[in-house]
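Participant: based on what follows, work out the 3D shape:
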Amino acid sequence: MAEIQPIRGWRYGAGLSAQIDRLVSPLFDVVSPRQREALYQNPLNSIHLSVPRGDDPAGQALARLREWQQAGVLRQDELPGIYVYYQYFRLPGSPREYCRKGFMCHIRATDWAENVVLRHENTLPAAVNDRAELLARTEFESSATHGLYRDEDFDLEPYLDEAMRSPLYETEEDYQGARDVLAVIQDADVIRHFQRVLAAREVILADGHHRYEGSLAYRQARRAAVGDAYTGHEAWNFHLMYLTNAAADDLRILPTHRLLLDLPGIADAAELLARLEPYFTIITLDDPYDLPERIAGKPWAFGLYLGEGEVYKIRLRPEVHAQLDWPTTEEVKNLDLAVLHFFVLEKVLGIVGSEAQRQWPGVAYVRNFPECLTRVNKGEARAAFITNEVSMAEVERVCHSGAVMPAKSTFFFPKTIGGFLFSSIADEETNAPFTDVFRA
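Facilitator: Model (predicted):
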């Protein structure tokens, strides 16, 4: 099953640790243009490595990396370790402080067909190529993807908690309001225990499908280049991943609502409701802010907001569910979002097939509920479909069925941050000191 390895992590030098809040950055696929421009103003911010810009972005990242390494901006730890990463956060409307516990290390990059790392969504080729090019030029990973393993006994958590008694550094508050803390485990016996636990498990990829596939593409190219000299121990066989326990209560998945910017072929709200009626029961409500509560925990139920005075709860009529004839598994067909995409996007709006829906520019994916209402009120969108969150159990069922979810089904919160820890997959890491100690 999963093979993990400790790494000799690259981190910002000791003199910069106190500035870590100014050096970390959001992941490349969630950073907004406004955030991006603000971060670029800091010449030492990690965004210059994770989302480089210019005529030759990957080349710019490589030049910046070499400059930082030579100047001591980034320094490599001498001993290999597993890096413990905790994120403390709160959710709107709740007084509870959550703590998502996990650790960062290298994991062998295995093809999807090997069923070691499992995916739950498809990728866009252009984004994969972008990540693969950056990795090929720099041989450096600036942000960990997020993987999930399941351990009902919580075998590793005591070691994580112990390491957290001596943190390396922490943020005051990152861009999403979370407090991030980093520590390291360098005890060889403990690291080997982590390896044994993960060797008995598969990993579900929560976030970072494009970066992971970029690693697969680079690994395939390097393996083809070395031919018969391939050993399997080369550093480029591995990928930086943040691993968390799927059994933990602090693993949160937030809903992603669907904002319809266009309703092709539909003149007004009355016509939309008439087209929905054969598939859904429709209940008129007074207050749009009641929608999340009215649909909470109800399968195949959605909020529908069409503007002032046009607030509805809709729920699929059970007898029509059999019409969902996409060539996928029952685990996917039972998802709320599969129901929404099939009966609303396909049957009502005529956007036929999951691939056409992924490419259709008439839908926006919005996580902020009030934003959905505001954009409809401003005329920026014609309808907002409010959804429930996907559960971890549903993610696991879909992954084990071998299928993938509709686009933008999950939003694991909080996101990991870039720049907290870097790792190298360059050739010199293959036989770095102590590497043999941890090989399978």
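Participant: from now on I want contacts and neighbour counts done on CA atoms only, so please keep to that.
Facilitator: OK.
Participant: what's the longest helix in this protein?
Facilitator: As far as residue count goes, and with DSSP state H defining each element, the longest helix of the chain is helix 209-226.
Participant: check which residues of that one are buried.
Facilitator: By neighbour count on 16 or more other CA atoms under 10 Å, the buried set for helix 209-226 is 209-219, 222-223.
Participant: show me what it is packed up against.
Facilitator: Using 3 or more CA pairs under 8 Å, 6 or more residues apart in numbering; DSSP states H and E as the contact criterion, the elements in contact with helix 209-226 are helix 125-138, strand 145-149, strand 238-245.
Participant: which of those sits closest to residue 319?
Facilitator: Ranking these by proximity to residue 319 (CA to CA) places strand 145-149 first, at 35.3 Å.
Participant: quick one: contacts for residue 311?
Facilitator: Under the criterion of CA atoms under 8 Å, 6 or more residues apart in numbering, the contact list for residue 311 reads 284-288, 303-305.
Participant: show the buried residues in these.
Facilitator: By the neighbour-count criterion of 16+ other CA under 10 Å, the contacts of residue 311 include these buried positions: 285, 288, 303-305.
Participant: out of these, which are inside strands?
Facilitator: Restricting the buried ones among the contacts of residue 311 to those inside strands, with DSSP state E as the criterion, leaves 285, 303-305.
Participant: make TSV out of the residues you listed and add distance to residue 54.
Facilitator: Written out in TSV, the entries for these read as follows (distance: CA to CA, whole Å):
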residue	distance to residue 54
285	50
303	43
304	42
305	41
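Participant: one more sequence to fold, the one below, so I can look at both together:
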Amino acid sequence: MTQIRPFRPYLVTADRAAVVVAPAYDSMVPAERAAFSNDNPSNYINAMRVEEEFSKSDRPSAETLLERNRATVQRLLDDGSFRQYEEEALYIYRLQAGHHVQTAVVAEVPIEEYETGRIRRHEHTRPDHEDRLTRYLEVVGVSSSPVCLAYPESPSINALISKITSRVPELDLLSDDEIRQLVWRVTDEGEIETLQQQFSSVSAAYLTDGHHRTAASSRYSASQCAKGDDKGSGSWKYFLAAMFPASELRILAFNRCVRDLNGLSVQSLVEGIGKHFVVEALSDPEKTTLPCVPGEFTMLIGEFVYRLKVRPESVPEDPVKKLDVSLLQNLILEPLLGITNSRSDVRLDYITGNSGLKGLQQRLSEGWQIAFACFPTSMKELMTVADQGRVMPAKSTCFDPKARSGVFLRFF
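Facilitator: Below is the predicted model of the structure:
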């Protein structure tokens, strides 16, 4: 699959980790990030500020913010929040949420692996987001959010990781959201070489979180090459990655809610849905459950709750079109509710699966008219789509828990 390279990051110190390590960035809206930043000035989230977090009357320019972000990183280095070890190492990074455990190898991975397709993607990226992240690398010059990759199960890698994690960790942190994070340093040359050999035999890796960061790293690397800085060992030819076995990753659903019924009555909407789904009205909303199998949806409209089961003849063979999120979009949201662009239509919003049915009911209480709970996309579906060089619809996957910023600092 890929080469992995040991490196010398700055690692957050154990006594400062609880204060410095950032919460899950993408799970917060700009206003929440702004409030958290103001309340927690020593948190690494202050090194990732963006314009949207400020009111228009008090909004600094993008370049001013980048300089502030760089100054924040330097302040955290100066106050002893991070330390750098002398020897290069690989790192083992574990995330634990309740009974769920996932463990990654953290290393530098060549950009070339991404550019040649050995690291496979499943999402489109937005050029404006790439622009912002590329400029961040140019000005701030640091990466702290590992790109997350999934690789097919490898018993030999698992065995060595199990041996390493039997030791006392370098870092053991329980964050406010009850996510436990543990880090082990791997400095033994034999173990490093073995892990490198094992990963070189893995067939492919799959981007699960960090499509925009990887694309920005690729652009930054290309710009350095264009400047003639083409040394093979240059750190900008690599990106910071956390590689998890695919079997350990947890994917939550991305549920949908719609602002209105597009002029339809509840009865006419249900009749329209019935062309492609078996529709069952649930008599006791208190016993409503989330979908249990692929092709099943729970639909909430006011006080009414329905279970929808797609008819087999309505499921295409195409690996993208047969995804549950595609079935919902192509058979209900677009033809019946008029949602033609699932990325930009303001009448459509998304709710992560960890909020459950209560999250959907909350949206209805806020004025949204209809909500759909989906069955989560599987890793097998993701890998099938990525292997074909295809992309999934917007908000097809929600990986949880996510790697956090402020654990590792990797400078360019």
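Participant: once they're superposed, tell me the TM-score.
Facilitator: For these two chains in superposition, a TM-score of 0.90 is obtained (TM-score structural alignment, normalised by the length of the second structure); 397 aligned residues with a CA RMSD of 2.1 Å.
Participant: ok, back up a step: between the buried residues of helix 209-226 of the first structure, which is closest to residue 418 of the first structure?
Facilitator: Residue 418 of the first structure has its nearest neighbour among those in residue 211, at 12.6 Å by CA to CA.
Participant: show me what that closest one aligns to in the second structure.
Facilitator: When the second structure is aligned by TM-score structural alignment, residue 211 of the first structure is paired with residue 213.
Participant: quick one on the thing from earlier: quick one: which of the helices and strands packed on helix 209-226 of the first structure is nearest residue 102 of the first structure?
Facilitator: Among these, strand 238-245 comes nearest to residue 102 of the first structure, with 4.4 Å by CA to CA.
Participant: give me the mean deviation of the closest one from the second structure.
Facilitator: Its match in the second structure and strand 238-245 of the first structure itself, once the structures are fitted together, sit a mean 0.8 Å apart by mean CA distance after the TM-score superposition for the first structure.
Participant: how about the helix or strand following that strand, which residues of the second structure does it hit?
Facilitator: Along the chain past strand 238-245 of the first structure, the next helix or strand (assigned with DSSP states H and E) turns out to be strand 252-253. The counterpart of strand 252-253 of the first structure in the second structure, using TM-score structural alignment, spans residues 250-251.
Participant: list the contacts of that stretch.
Facilitator: For stretch 250-251 of the second structure, the external contacting residues (CA under 8 Å, 6+ apart) are 376-379, 397-401.
Participant: secondary structure class of residue 122 of the first structure, three-state.
Facilitator: coil (DSSP: H, G, I helix; E, B strand; the rest coil).
Participant: what do we get in the second structure for it?
Facilitator: With TM-score structural alignment as the criterion, the equivalent of residue 122 of the first structure in the second structure is residue 124.
Participant: ok, that match to residue 391 of the second structure distance?
Facilitator: With distances taken as CA to CA, to the nearest Å, residue 124 of the second structure is found 7 Å from residue 391 of the second structure.
Participant: between those two, which has more neighbouring residues?
Facilitator: Comparing residue 124 of the second structure with residue 391 by neighbour count (other CA atoms under 10 Å), the higher total belongs to residue 391, at 16 against 13.
Participant: what do we get in the first structure for residue 266 of the second structure?
Facilitator: Following TM-score structural alignment, the counterpart assigned to residue 266 of the second structure within the first structure is residue 269.
Participant: next helix or strand past the strand or helix carrying residue 311 of the first structure?
Facilitator: Taking DSSP H and E as the definition, residue 311 of the first structure sits inside strand 310-316. Per DSSP H and E, strand 310-316 of the first structure leads on to helix 330-333 as the next helix or strand towards the C-terminus.
Participant: roughly how far apart are residue 132 of the first structure and residue 211 of the first structure?
Facilitator: When distance is defined by CA to CA, residue 132 of the first structure is 7 Å away from residue 211 of the first structure.
Participant: please apply the same query to residue 346 of the first structure.
Facilitator: Taking CA to CA, one finds residue 346 of the first structure at 30 Å from residue 211 of the first structure.
Participant: hang on, the earlier thing: from memory the match of residue 266 of the second structure sits against residue 306, does it?
Facilitator: Yes - using CA atoms under 8 Å, residue 269 of the first structure makes contact with residue 306 at a distance of 6.8 Å.
Participant: so between these two, which is more surrounded?
Facilitator: The neighbour count for residue 269 of the first structure versus residue 306, taken as other CA under 10 Å, is higher for residue 306 (22 against 16).
Participant: how about the more buried one, what does it touch?
Facilitator: Residue 306 of the first structure is in contact with 269, 376, 382-384, counting by CA under 8 Å, 6+ apart.
Participant: who wins for neighbours among these?
Facilitator: The contacts of residue 306 of the first structure, ranked by neighbours (other CA under 10 Å): first place residue 384, 29 neighbours.
Participant: map it onto the second structure.
Facilitator: Matched to the second structure by TM-score structural alignment, residue 384 of the first structure sits across from residue 371.
Participant: helix/strand/coil for its match?
Facilitator: Under three-state DSSP, residue 371 of the second structure falls in the strand class.
Participant: give the contact list for it.
Facilitator: The neighbours of residue 371 of the second structure, taking CA under 8 Å, 6+ apart as the test, are 255-258, 299-301, 360, 363-364.
Participant: over in the first structure, see which of these survive.
Facilitator: Shared contacts between this structure and the first structure among those (both residues aligned by TM-score structural alignment, their matches' CA atoms under 8 Å) comprise 255-258, 299-301, 360, 364.
Participant: which one among the contacts of residue 371 of the second structure gets closest to residue 338 of the second structure?
Facilitator: Lowest distance from residue 338 of the second structure to the contacts of residue 371 of the second structure (CA to CA) belongs to residue 258, with 10.1 Å.
Participant: the closest one: neighbour count?
Facilitator: 23.
Participant: what separation do you get for the nearest residue to it once chain neighbours are set aside and residue 397 of the second structure?
Facilitator: Counting by CA to CA, 6 or more residues apart in numbering, residue 258 of the second structure lies nearest to residue 348, which is 4.7 Å off, once chain neighbours are set aside. Using CA to CA, we find residue 348 of the second structure at a distance of 17 Å from residue 397 of the second structure.
Participant: next, the buried residues of the longest strand along the second structure.
Facilitator: Secondary structure assigned by DSSP E gives strand 100-110 as the longest strand of the second structure. Residues of strand 100-110 of the second structure classed as buried under the neighbour-count rule (16+ other CA under 10 Å) are 102-110.
Participant: what is the nearest of the ones in strands among the buried ones among the contacts of residue 311 of the first structure to residue 145 of the first structure?
Facilitator: Distance from residue 145 of the first structure was checked for each of these by CA to CA. The minimum falls on residue 303, at 32.0 Å.
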